[in-house]
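Participant: got a predicted structure plus its sequence, pasted below:
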Amino acid sequence: MKNLIAICGLDCENCDARIAALTDDDDLREKTAKAWSELNHAPITPEMINCEGCRVDGIKTPFCETLCPIRQCALGKSFATCGDCPDMENCENVGAVHQSDPEAKRRLTGRV
């Protein structure tokens, strides 16, 4: 599995935070911070929009680094991704991601 597939199955390669970090695009950081603030009902600043990927070494957004319950769960269980977890099908946390992005589940399992 590509390292740019997040623990939950999201595609880090096409994530605006990663793209903004790699291209040093402040306009994209601003746009992404605004969208994510509205989506998450949380204050997200453009300075927080820097990430190289969930499963690769390097910078991460504060949420991805320490606050994401999915990432913390998988790391705590020593799983590379949720696809390694026998409880994935019944997990409410990753289930919410898979409902909003069915391709995320396919990336982890090879099926939907």
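Facilitator: Received the coordinates, thanks.

Participant: all contacts plus neighbour counts: C-alpha atoms, from now on.
Facilitator: Noted.

Participant: so A17 sits right up against I49, yeah?
Facilitator: Yes: in this structure, A17 is within contact of I49 by Cα atoms under 8 Å, at 5.0 Å.

Participant: identify the contacts common to the two.
Facilitator: Listed as contacting both A17 and I49 by Cα atoms under 8 Å, 6 or more residues apart in numbering are R29, T32, T61.

Participant: longest helix of the protein?
Facilitator: Using DSSP state H, we find that the single longest helix of the chain is helix 26-40.

Participant: do you have the helices of this protein handy? List them.
Facilitator: Under DSSP H, the chain gives helices at 16-23, 26-40, 62, 69-76, 92-100, 102-109.

Participant: one more structure, for comparison:
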Amino acid sequence: MKNLIACCGLDCETCDARVATLNNDNALREKTAKLWSGLNEVPITPDMINCLGCRTEGVKTPFCDKLCPIRQCVLKKGLATCGDCPDRGGCPTVGAVWNSNSEAKSRLLERDR
């Protein structure tokens, strides 16, 4: 599995934070910060929008680095992704992502087929 697939199965390669970081695109940082602030009901500023991927070395957004409960759980359990977790089927934490993005779940479980 490529490292640009996040712990939850989302595709970091297409994430606006990663795209803005790679292209040093301040307009995309501003747009992403505004969107994420509204979605998460917390203040997110454009300078926080710097990330190279959830499972890669390098810079991460504050949320992805320290606050994401999914990533923190995967790191604590010593797993690569939620797809490796025996409790994934009933997990409410990753379930919220998988319920809204079936592709994320498929990415992690495709190797089980």
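Facilitator: Nice, I can see it. Please read all numbers here as calculations on a predicted model, not as lab measurements.

Participant: TM-score for these two?
Facilitator: TM-score of the superposed chains, computed with TM-score structural alignment, normalised by the length of structure 1, equals 0.98; 111 aligned residues with a Cα RMSD of 0.8 Å.

Participant: circling back: more neighbours: A17 and I49 of structure 1, which one.
Facilitator: Neighbour totals were compared for A17 of structure 1 and I49, and I49 leads with 27 against 24 (other Cα atoms under 10 Å).

Participant: which residue in structure 2 aligns with the more buried one?
Facilitator: Correspondence of I49 of structure 1 to structure 2, assessed by TM-score structural alignment: I49.

Participant: how close does L10 of structure 2 sit to D47 of structure 2?
Facilitator: According to Cα to Cα, to the nearest Å, L10 of structure 2 and D47 of structure 2 sit 22 Å apart.

Participant: kindly report the same for A20 of structure 2.
Facilitator: Taking Cα to Cα, one finds A20 of structure 2 at 11 Å from D47 of structure 2.

Participant: again with E30 of structure 2
Facilitator: With distances taken as Cα to Cα, E30 of structure 2 is found 8 Å from D47 of structure 2.

Participant: those two - which one has more neighbours?
Facilitator: For E30 of structure 2 and D47, the more surrounded residue by other Cα under 10 Å is E30, and the numbers stand at 18 against 11.

Participant: related to what we said a few turns ago, so which of the shared contacts of A17 and I49 of structure 1 is the most crowded?
Facilitator: R29 leads the shared contacts of A17 and I49 of structure 1 on contacts (other Cα under 10 Å) with 23 neighbours.

Participant: count the residues that sit near the nearest residue to R29 of structure 2 once chain neighbours are set aside.
Facilitator: Nearest residue to R29 of structure 2, sequence neighbours excluded (Cα to Cα, 6 or more residues apart in numbering): P46, at 5.0 Å. By the criterion of other Cα under 10 Å, P46 of structure 2 has 16 neighbours.

Participant: show me what contacts P46 of structure 2?
Facilitator: P46 of structure 2 neighbours (Cα under 8 Å, 6+ apart): N26, R29, E30, T32, A33.
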